[in-house]
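Enquirer: I'll drop the sequence and a predicted model, then ask my questions.
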Amino acid sequence: MKKMKYTSTILKTVLLVFIFISCENKNPNIIKSGVDELESLELGHPIDKNQMKYNDTIYVPIYSNIYVTRVNQKCLLAATLSIRNTSYSDSLFVTKIDYFNTEGVLVKNYLHNSISLPPMASINYVIEKEDDTGGSGANFIVELSGKNKHVKPIIQAIMIGENGTNQGFAFSTDGYSIKRSKDIE
């Protein structure tokens, strides 16, 4: 009888741990300390636009799913938006990250405040595989600024998926400038 109670207690404990883990925050940007590393980069104040010599708006194609068979069976993909500051000495300011679906409808604003991205630093935003709100024609619009007009950031998206038990694939897309301001002397 004691053995059955002990076994029952262990099973209940394992079940509770499993339930707790399942309800855990699934935000991929949260690091183990419980801090959202992307929010920690946000500035508490607006940037001084008069000091900015570089301003650009970047369009980044994203694929939340792709069609993989003749009968248009969809394969869901995980996607990562990667923003990289290639400067050795100058910070890059990210002022907007908006995610749009195939129909051009805004799905999510990722920034509350501008981010200061230090020299040679990178940030990533993850769209999880189960999030199919973007569809096959999703995209990000990223707005950037810098005090140096020669800043050359790299903005890409990496998608990864699987089709079957042993068939994985990954591919990337590059961001394209759609509205660069004229260089300010």
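Expert: Arrived safely, thanks for sending.
Enquirer: okay, CA-based contacts and neighbour counts for the rest of this
Expert: OK.
Enquirer: so which residues of this structure form strands?
Expert: For the chain, the strands defined by DSSP state E occupy 54-61, 65-67, 74-76, 78-84, 92-100, 106-109, 115-117, 122-127, 139-146, 154-162, 168-174, 176-177.
Enquirer: including mean neighbour count and distance to V17, could those strands go into JSON lines?
Expert: Converted to JSON lines, the strands of the chain look like this (neighbours: other Cα atoms under 10 Å; distance: least, Cα to Cα, whole Å):
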{"stretch": "strand 54-61", "mean neighbour count": "21", "distance to V17": "39"}
{"stretch": "strand 65-67", "mean neighbour count": "18", "distance to V17": "33"}
{"stretch": "strand 74-76", "mean neighbour count": "18", "distance to V17": "29"}
{"stretch": "strand 78-84", "mean neighbour count": "22", "distance to V17": "27"}
{"stretch": "strand 92-100", "mean neighbour count": "22", "distance to V17": "34"}
{"stretch": "strand 106-109", "mean neighbour count": "14", "distance to V17": "32"}
{"stretch": "strand 115-117", "mean neighbour count": "21", "distance to V17": "36"}
{"stretch": "strand 122-127", "mean neighbour count": "17", "distance to V17": "26"}
{"stretch": "strand 139-146", "mean neighbour count": "23", "distance to V17": "37"}
{"stretch": "strand 154-162", "mean neighbour count": "19", "distance to V17": "29"}
{"stretch": "strand 168-174", "mean neighbour count": "13", "distance to V17": "31"}
{"stretch": "strand 176-177", "mean neighbour count": "16", "distance to V17": "45"}
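Enquirer: adding another structure so you can compare the two:
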Amino acid sequence: MRYAIISITLAIGVFLSCKHHETQTVKLAKFDPVHIKVKNPVKKVKAQTFYLPVYSSIPFAEGKSFYGLSSFMAVHNTDFNNPIYITSVYYLDTEGNLIKDFLLSRVDTVMPMQTVNYFVPESDRSGVGANFILEWMADSAVNEPLVETIMVSLTSGQGVSFSSKGKILNELY
């Protein structure tokens, strides 16, 4: 009987000490770049020409063999408000010969905060000096895009991947 009274007293104490927690629903607001405060404004440009290295095959075994890699160039529009227009994407081999014109007289529009990519398959053997030449423009000065190439291979149970950043050859403010 004594244990029953102690147990009931403890149960009532625990019950009374518990606070009622209401479940709150959090409503996520739509992303709005207007609320972002810029402390250090970035350089704004209207057009650029990029050189981006691509390593479609890399040497190994004292340079006597080559390991093939697929690759792609990613173009990230980092401007919150304005599209950019990709006007040229050329892929050249180690000797500088044009292998592929990705756009063939069309223009790719990259909307604000959007990313596009251009892919080169692992079967390509354009060499360690292959490269992309990218030209883009905008209607007004925008944040310059982030442009990089990524090389990947996942053959024979092995994984190799790395990225490479390009060099601006020309730009218009």
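Expert: Now that the structure is in, tell me what you want to look at. Small disclaimer: the values here were computed from a predicted structure and weren't measured.
Enquirer: and of the strands of structure 1, who's closest to M4 of structure 1?
Expert: Taking Cα to Cα, strand 154-162 is the member of the strands of structure 1 nearest to M4 of structure 1, at 42.9 Å.
Enquirer: by contact count, what packs against that closest one?
Expert: strand 54-61, strand 74-76, strand 78-84, strand 168-174 (3 or more Cα pairs under 8 Å, 6 or more residues apart in numbering; DSSP states H and E).
Enquirer: can I get the strands of structure 1 in a markdown table including distance to L15 of structure 1?
Expert: Listed next are the strands of structure 1 as a markdown table, based on distance: least, Cα to Cα, whole Å:
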| stretch | distance to L15 of structure 1 |
| --- | --- |
| strand 54-61 | 41 |
| strand 65-67 | 33 |
| strand 74-76 | 29 |
| strand 78-84 | 29 |
| strand 92-100 | 37 |
| strand 106-109 | 34 |
| strand 115-117 | 41 |
| strand 122-127 | 29 |
| strand 139-146 | 40 |
| strand 154-162 | 30 |
| strand 168-174 | 32 |
| strand 176-177 | 48 |
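Enquirer: nearest to Y6 of structure 1, out of the helices and strands packed on strand 154-162 of structure 1?
Expert: Minimum separation from Y6 of structure 1 across those (Cα to Cα) falls at strand 78-84, 41.9 Å.
Enquirer: quick one: the closest one aligns where in structure 2?
Expert: Alignment note (TM-score structural alignment): strand 78-84 of structure 1 is matched to residues 70-76 of structure 2.
Enquirer: that stretch against structure 1, how far on average?
Expert: Superposed on structure 1, stretch 70-76 of structure 2 shows a mean distance of 0.7 Å to its aligned residues (mean Cα distance after the TM-score superposition for structure 1).
Enquirer: so what touches that stretch?
Expert: The contact list for stretch 70-76 of structure 2 (Cα atoms under 8 Å, 6 or more residues apart in numbering) reads 54-56, 113-124, 132, 145-153.
Enquirer: make JSON lines out of the helices and strands packed on strand 154-162 of structure 1 and add distance to S145 of structure 1.
Expert: JSON lines is the format used below for those (distance: least, Cα to Cα, whole Å):
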{"stretch": "strand 54-61", "distance to S145 of structure 1": "4"}
{"stretch": "strand 74-76", "distance to S145 of structure 1": "33"}
{"stretch": "strand 78-84", "distance to S145 of structure 1": "13"}
{"stretch": "strand 168-174", "distance to S145 of structure 1": "18"}
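Enquirer: for the counterpart of Y59 of structure 1 in structure 2, give me its contacts.
Expert: Under the alignment by TM-score structural alignment, Y59 of structure 1 pairs with Y51 in structure 2. Taking Cα under 8 Å, 6+ apart, we find Y51 of structure 2 in contact with N131, F132, I133, L134, G166, K167, I168, L169.
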